[in-house]
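Undergrad: Structure for this input, please:
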Amino acid sequence: MAIHGHTPEPSLLSLPAMLLLLLVFCAYVAAQTQEYLHPNILDVTKEEWHQKYGKQHDMAFTGPLSFMHLPYAKCLEDASQPFDIAILGLPFDTTTSYRPGARFGPRSIRAAAPGGGKAYTLAWGAGVYDFGARLVDCGDVPVTPMDNAKAIDQMEVAYSTLLARPVHGATKSYTASMAKDGLEHPRIVTLGGDHTIVLPILRSLHKVYGPVSVIHFDAHFDTADVGAVIGPERISHGSYFTIAAEENLMTNHSIHAGIRQKMGGKTMVEHDESVGFAVISSEDMDDYGIDAVIQRIRQRVGTGPVYLSFDIDTIDPAMAPATGTPEAGGWTTREVKRIMRGLAGLNFVGVDMVEVAPAYDHAEITSFAATSIILDFLMMMQADSPPASHVTV
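TA: Below you'll find the model as predicted:
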């Protein structure tokens, strides 16, 4: 129909045709972009390796460096991997008093961890995956080696961040009953690092659980009296428990195990008691036996939330030489592993392995010892009670 005597010109393309043309153009651009970004998209199932060998699992000595080939994620940047128990490295060693080098501990421990399988052992009658928890290696916290105060804050913030993550769902239900907020919280196996890392960890745990009891395996008290010291030097790998006690992060039901250090006098023992610790010396193993050691630890910490900290120098330097302050006369790796089995069922909210300094190692024996004990940690934290002996007498 003409308007004012003018006849409209016919459209070159209808609207549907124009939309179709636009869609075709977009598809073409997308295809070209994909080809530009990924010019060699191949079907690996048609390649020679896959056709001959198929999908192969990594060997113990191959593949990405994660603990026991666990799923790996940089959890502070990637929250897509839920977990019940996380492996977390804190490569910090700038508050040591003797030999540094424990910043390389997380790497050496992971390298010594066995790959594949379930880590089933006769001692436990189970493997680390048999209890149902979701295990993830969360990598290392990028801790600065230039500023101790900043490093300690970085470790606390990182630990608190992961502690606040939702659990995957297979963790033990008691964690909710002990937490202030009544919620389930994941648990962390920390790879040190020197022993100072325990202070930021206890600060983080205190936000969730309040004061916790500590089982401290070590050749040394780590409760140095720093009352007269002013400034950042107050915090070191020999004084962090004193600081933690000042901040009310621990109960007075904590306990040392494996102590054999040289002391300046009885006043050190008295100060240690004031911090809240009882003591099991290295020699007590000989005098009272391993079962008595286990029972004393269990009685001391009771049924509340428990944190276990393990300095590799607990073990005699003949079997674990790679540590910052070695002391002769320590326990054997086998004795320590037996104690870990005896502690299963306590209310562990976290554990650590510290002071592995691989520069002083020989044939990686210290890292292998640390890894083996960590496997016990993973089962100890999940088991409801110590395992029964597999031997019938």
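
Undergrad: From now on I want contacts and neighbour counts done on CA atoms only, so please keep to that.
TA: Fine.

Undergrad: So which residues of the stretch 201-350 of the chain form helices?
TA: Secondary structure of the stretch 201-350 of the chain (DSSP state H, counting those that start in this stretch): helices at 240-246, 266-275, 284-288, 290-301, 333-342.

Undergrad: hey, which of these is tucked in deepest?
TA: helix 240-246 (a mean of 21; mean count of other Cα atoms under 10 Å).

Undergrad: Against which helices or strands is it packed?
TA: Applying 3 or more Cα pairs under 8 Å, 6 or more residues apart in numbering; DSSP states H and E, one finds that helix 240-246 contacts helix 198-209, helix 266-275.

Undergrad: For the first one, buried residues please.
TA: Applying a neighbour-count criterion of 16 or more other Cα atoms under 10 Å, the buried positions in helix 198-209 are Val198, Leu199, Pro200, Ile201, Leu202, Arg203, Ser204, Leu205, His206, Val208, Tyr209.

Undergrad: this one next, for a side-by-side:
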Amino acid sequence: MYQPKDSAKSPRFCGVRTFMRLEQIRTTDDVDFVVVGVPFDTAASYRTGQRNGPQHIRNFSVLLRPYNPDMDINIFDYCSGVDYGDVDVIPGNIHRTYDNMVEELTPIVEKGIIPIIMGGDHSITLGSLRAFYNQYGPIALVHFDSHGDTWDNYYGEKYMHGTPFRRAVEEGLLDVDHSIQVGMRGPLYSINDIEDARDLGFEVIPMREVRQIGFNEVMKRIHERVGDRPVFVTYDIDFVDPAYAPGTGTPEVGGPTSFEALEYVRGLDGLNIVGFDLVEVLPSYDSNEITAVLASSVMFEMITLTALKKKRKLLTKDTVVQGKEVNIQDSKY
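TA: Alright, predicted model coming up:
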């Protein structure tokens, strides 16, 4: 059973920095989740430096503790996890980086281990989806972002951080009928920047509509859209308003608060989540590390969902809780 060092016994400034002070070991034995960095940023279109995002998140994550009071669970009562380290990316070569990602993620995915992936720019998600496709076939996608990332190209280039989900649809990696994008906002080149995603098959809830219909309705639509399909959750930190997450490459005002940012992850409880990523953290623009605080907390909530899923499975094996059979899809949403 792998779990973090106890910071009541070992000061947080001691030892090599890993996510949440987990052991840094490449293993697929006796683990339910692994934290993986993909420090690639040469598909970014404006600000770069996202390659330093994984270590920046790790540096702050040492403040995380194992008990989640909002979800009422101690993660490591149910889960074992490690910091798996980073994929060996190839700076400037996105295709070889994708190949490395598939090679590194495949043994993790094949064993049903949940990878919690840190970018890197958003182009890396295409590599993750290729690995998941090899195991599950087309999977559902829940995408939190201020941009749809369904452009056909940037500067004539097909593989950039604004194009991964068009490529994923073209490659048949996604079950688009059960995929949804949430939070899109900001100035666009044309109406097609939103409508193209819908034409590809995604349900899209722009940020203005999020505010109009409210959190509970958004979560209801996510759950109804995804159903019981295996789902990958991708979370661009620029989904959050830059007042709460300034350390990113293409910030857009008018987004969620940090509290809301966490609630959107918590609200995914009950989905059949097989993997997560969090992308586009850019340390050089991160005033007082507030983006790292939020990013590490979002990942903590992602790991919490893994623990809740494991707890629910353990309870449903052969028990009845309080006179009612527990349903693995039970959720307050």
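
Undergrad: just to revisit the earlier point, the helices and strands packed on helix 240-246 of structure 1: which one's closest to Thr95 of structure 1?
TA: Among these, helix 198-209 comes nearest to Thr95 of structure 1, with 12.1 Å by Cα to Cα.

Undergrad: Which part of structure 2 matches that closest one?
TA: Counting by TM-score structural alignment, helix 198-209 of structure 1 falls onto residues 125-136 of structure 2.

Undergrad: average gap between that stretch and structure 1?
TA: Here the mean offset of stretch 125-136 of structure 2 against structure 1 after fitting is 0.4 Å, by mean Cα distance after the TM-score superposition for structure 1.

Undergrad: and Arg234 of structure 1, which of the helices of the stretch 201-350 of structure 1 is closest to it?
TA: Taking these one by one with Cα to Cα, helix 240-246 is closest: 8.0 Å.

Undergrad: Can you classify the equivalent of Cys138 of structure 1 over in structure 2 as helix, strand or coil?
TA: Following TM-score structural alignment, the counterpart assigned to Cys138 of structure 1 within structure 2 is Tyr84. Per DSSP: H, G, I helix; E, B strand; the rest coil, the secondary structure class of Tyr84 of structure 2 is strand.

Undergrad: show me the contacts for Tyr84 of structure 2.
TA: Gln24, Ile25, Arg26, Thr27, Val34, Val35, Val36, Gly37 (Cα atoms under 8 Å, 6 or more residues apart in numbering).

Undergrad: Specify which member of those residues is nearest to Ala261 of structure 2.
TA: Looking across those and measuring by Cα to Cα, the closest to Ala261 of structure 2 is Val35, at 19.9 Å.

Undergrad: right, and the closest one touches Pro115 too?
TA: Yes - using Cα atoms under 8 Å, Val35 of structure 2 is in contact with Pro115, at 5.9 Å.

Undergrad: is it true that Tyr154 of structure 2 touches Met160?
TA: Yes - the pair Tyr154 of structure 2 / Met160 is scored as a contact, 6.6 Å apart, by Cα under 8 Å.

Undergrad: coming back round to it: Ala320 of structure 1 is nearest to which of the helices of the stretch 201-350 of structure 1?
TA: Of all the helices of the stretch 201-350 of structure 1, helix 333-342 comes closest under Cα to Cα, at 8.6 Å.
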